[in-house]
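1. Sequence and predicted structure below; questions after.
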Amino acid sequence: MSRRWTNDLTAQDVTPERVFLNRRQLMSGAGALGIAGGLAAPAHAQELEPNSFEDITNYCNFYEFGTGKSDPAQYAEALTTEPWTVQIDGLVEKPGDYSFEDILSQMDIEERIYRFRCVEAWSMVVPWNGFELGDLLEMVGVKPEAQYVAFETAYRPDEMRGVAYPVLDWPYVEGLRLDEARHPLTLMATGLYGKPLPNQNGAPLRLVVPWKYGFKSIKSIVRITLTDSQPPTSWNKANAREYGFYSNVNPNVDHPRWSQATERPLGGGLLARRKPTLMFNGYDEVASLYDGMDLTENF
């Protein structure tokens, strides 16, 4: 497949793997020290000892395995990822069930170093491995009437203990407009930090859309559907006031419970200064996708 995007970030920009994996614990510690509010902290706050690998993989969100931050790492090993099949259907020329191996054999896997931002106002730079979603859509053929791409996470009550609870309307679903999905920045990730995706991070296949908030990055995808109407998304269904369909990083639109105007980069220590949040997370090349739209109403 031809390359359509040039990365402007390097390995020197990457958030250390230890910090990425331990981000929930670090942010919890920052809040306890009063850092999130910009208050002074003791000098020893910068002298945190490295955690064990078991510790640093214990903090992430994957509600299918429980709502506790350590639940995914504790229980996601129950998810069977081999073999893995992705159903691609709807308005495509070649619908069918595609094995993960067959998809990989036809895609060019590369490393992408992306800025990544969570709605709680912290940011990272993460090296993902994967392929452009646009290449996959090209492979299956998109019919002219298609306008959106819908995604669905695996729903396996025998392997995913968290779906026994009505935290969300299972299975987890997400969606993009077709032009967003085809943009060369939009990645189907198969790994991070040069390693296959851990189960708790969405193995074997997840979405990464770096100009949007992290909750748009649906994990463990089993179905991709091309449609002519806007698909539902899980967090929008759960709380439309807080989570819009587009979910673009926009410093001019506050989350109802906190400001999104500034962010704190992870990896710079607990005393790292906050910096202004960049529109579209700094990816100006996607701005034309939203020409003429009210991005306050379409948040």
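-> Nice, I can see it.

2. From here on, just use CA atoms for contacts and neighbour counts.
-> OK.

3. any idea where the helices of the chain begin and end?
-> 17-21, 23-32, 53-56, 71-75, 100-106, 133-140, 178-182, 234-238 (DSSP state H).

4. Return the most buried member of these.
-> helix 71-75 (a mean of 21; mean count of other CA atoms under 10 Å).

5. who touches it?
-> By CA atoms under 8 Å, 6 or more residues apart in numbering, the residues outside helix 71-75 that reach it are 57-63, 65-66, 160-161, 199-200.

6. And for stretch 89-107, what's in contact with it?
-> Counting by CA under 8 Å, 6+ apart, 1, 83-88, 131, 135-136, 140-143, 145-146, 223-228 sit against stretch 89-107.

7. Mind checking which of those residues land in strands?
-> In strands, defined here by DSSP state E, the members of the contacts of stretch 89-107 are T85, V86, Q87, I88, F131, R223, I224, T225, L226, T227.

8. Let me see the contact set for the fourth one.
-> For I88, the residues meeting the contact criterion (CA under 8 Å, 6+ apart) are P95, G96, D97, Y98, R223, I224, T225.

9. what's the burial count for the residue nearest to it when sequence neighbours are not counted?
-> Spatially, and ignoring its direct neighbours in sequence, I88 is nearest to I224 (4.8 Å; CA to CA, 6 or more residues apart in numbering). Look at I224: counted by other CA atoms under 10 Å, it has 21 neighbours.

10. what's the answer for S288, then?
-> Considering only other CA under 10 Å, S288 is surrounded by 8 other residues.

11. cool, the one 3 residues further on as well?
-> For D291, the tally of surrounding residues (other CA under 10 Å) stands at 9.

12. Tell me the spacing between it and Y148.
-> In this view, D291 and Y148 are 18 Å apart by CA to CA, to the nearest Å.

13. another structure for you, compare them:
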Amino acid sequence: MAHRWNNDLSRADITPEATFLNRRHVLAGLAASGLSAVAGRARAETLEPNSWEEITGYNNFYEFGTGKGDPAEYAHLLTTKPWSVKIDGMVDRPGDYDFQDIMSEMTVEERIYRFRCVEAWSMVIPWNGFELADLLAMAGVQEGAKYVAFETLYRPEEMPGTRYPVLDWPYREGLRLDEAMHPLTLMATGIYGKPLPNQNGAPLRLVVPWKYGFKSIKSIVRITLTDKEPPTSWNMAIPSEYGFYSNVNPEVSHPRWSQASERKIGGGFFVKRVPTLMFNGYEKEVAGLYEGMDLAKYF
């Protein structure tokens, strides 16, 4: 299937893999703002690259626990083979799509995206995957569909975090159909040229680079086309903090912190903060999706 997006990032822009591996140390150092400059510089200069096993030692995947290290500790329990994705709702060809069959139909490419989370740090990450639009075309989107809903696997015997009512399980996310069909919207199957580890959402996760990280739902087992805005987990849990759209917008502050500036991972502890770019730097590509909308209201 044709590649429909011209990437303006190169491999020179990529956050080094060792830095990505080390990001829990980097963030810990940034949080320790009371340290002296000398102590902070010494910490930065003595960082050692982590192993691949530690790549997701600092991340969120609440199905395995709320601690940053829980996904790395418990995700090995997850069975990812066989894997299928149910595609239903307003589609011509509903059914359970085997992951291997999906992969045989798709052209998997490397996409280099800016990727940003709400902690005001950013990276440039090479994902491997295919456009969500191609998968939706396989199922056949019906006229009248306006939204795409996603669900993460819910398997308490393998995902210990789901045994607690932290969220209303299963984890749910959603996009407007035009967002889902945009060529930037990726179904990721790998990272840094390697298959996705369980901790990162194996075997199939969403990547929407102009939105905050929690929109990129992991370990997807269901995709539903609908004409109604679907419920999303964090919006259901804390609607005052997490809206349906969750676009990177420096003009709209999170209730507990500013989103106006960020620090790029890999530049050291004392790198100058820079203004956060609207839509995470993809304004030219995606601003047209929201023409005429009040982005402070629809946050």
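-> Yep, that arrived. All figures in this text were calculated on a predicted structure; none of them were measured in a lab.

14. that older thread, can you add distance to Y246 of the first structure and give the helices of the first structure back as JSON lines?
-> Formatted as JSON lines, these follow (distance: least, CA to CA, whole Å):
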{"stretch": "helix 17-21", "distance to Y246 of the first structure": "25"}
{"stretch": "helix 23-32", "distance to Y246 of the first structure": "25"}
{"stretch": "helix 53-56", "distance to Y246 of the first structure": "31"}
{"stretch": "helix 71-75", "distance to Y246 of the first structure": "26"}
{"stretch": "helix 100-106", "distance to Y246 of the first structure": "27"}
{"stretch": "helix 133-140", "distance to Y246 of the first structure": "17"}
{"stretch": "helix 178-182", "distance to Y246 of the first structure": "10"}
{"stretch": "helix 234-238", "distance to Y246 of the first structure": "10"}
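
15. Can you show me the strands along the stretch 151-299 of the second structure?
-> 172-176, 186-191, 194-195, 205-207, 220-226, 261-264, 274-275 (DSSP state E, counting those that start in this stretch).

16. can you put these in JSON lines and add distance to S240 of the second structure?
-> Formatted as JSON lines, the strands of the stretch 151-299 of the second structure follow (distance: least, CA to CA, whole Å):
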{"stretch": "strand 172-176", "distance to S240 of the second structure": "17"}
{"stretch": "strand 186-191", "distance to S240 of the second structure": "28"}
{"stretch": "strand 194-195", "distance to S240 of the second structure": "36"}
{"stretch": "strand 205-207", "distance to S240 of the second structure": "24"}
{"stretch": "strand 220-226", "distance to S240 of the second structure": "25"}
{"stretch": "strand 261-264", "distance to S240 of the second structure": "21"}
{"stretch": "strand 274-275", "distance to S240 of the second structure": "24"}
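
17. and E119 of the second structure, which of those strands is closest to it?
-> Distances from E119 of the second structure to each of these were compared using CA to CA; the minimum, 8.4 Å, belongs to strand 261-264.

18. Pull out the buried residues from that closest one.
-> Buried residues in strand 261-264 of the second structure, counted by 16 or more other CA atoms under 10 Å: E262, R263, K264.

19. Check which helices and strands that strand is in contact with.
-> If you count contacts as 3 or more CA pairs under 8 Å, 6 or more residues apart in numbering; DSSP states H and E, strand 261-264 of the second structure packs onto strand 121-131, strand 274-275.

20. tell me the most buried of those?
-> Among those, ranked by average contacts under mean count of other CA under 10 Å, first place goes to strand 121-131 (a mean of 23).

21. to the chain's geometric centre, what's the distance from that one?
-> Its chain's average C-alpha position is 9 Å from that of strand 121-131 of the second structure, according to CA atoms, centre = their mean, to the nearest Å.

22. Superposed on the first structure, what's the mean shift for that strand?
-> Compared with the first structure after fitting, strand 121-131 of the second structure deviates on average by 0.3 Å (mean CA distance after the TM-score superposition for the first structure).

23. So what touches that strand?
-> With contacts defined as CA under 8 Å, 6+ apart, strand 121-131 of the second structure is touched by 13-15, 106-116, 183-193, 262-265.

24. What subset of these is buried?
-> Neighbour-count burial (16+ other CA under 10 Å) applied to those gives 14-15, 106, 108-116, 183-191, 262-265.

25. any idea how far the nearest residue to R18 of the first structure once chain neighbours are set aside is from V92 of the first structure?
-> Leaving out its chain neighbours, the residue that sits closest to R18 of the first structure by CA to CA, 6+ apart is I56, at 6.4 Å. I56 of the first structure sits 41 Å away from V92 of the first structure when distances are taken as CA to CA.

26. Kindly report the same for D291 of the first structure.
-> D291 of the first structure is 27 Å from V92 of the first structure, where distance means CA to CA.

27. what does D135 of the first structure give?
-> Distance, D135 of the first structure to V92 of the first structure, using CA to CA: 14 Å.

28. Equivalent analysis for A76 of the first structure, please.
-> According to CA to CA, A76 of the first structure stands 32 Å off from V92 of the first structure.

29. ok, now G175 of the first structure?
-> Using CA to CA, G175 of the first structure is found at 16 Å from V92 of the first structure.

30. Who has more neighbours out of these two?
-> Neighbour comparison, G175 of the first structure and V92: the larger count goes to G175, with 25 against 21 (by other CA under 10 Å).

31. list the contacts for the closest residue to that one other than its chain neighbours?
-> In this structure, G175 of the first structure finds its nearest non-sequential neighbour in A150, 4.3 Å apart by CA to CA, 6+ apart. By CA under 8 Å, 6+ apart, the residues touching A150 of the first structure are V173, E174, G175, L176, R223, I224, T225, L226, T227, P231.

32. shouldn't A203 of the first structure be in contact with K195?
-> No. Under the criterion of CA atoms under 8 Å, A203 of the first structure is not in contact with K195, lying 11.0 Å apart.

33. Those two: who's more crowded?
-> The neighbour comparison of A203 of the first structure against K195 (other CA under 10 Å) goes to A203, with 22 against 10.
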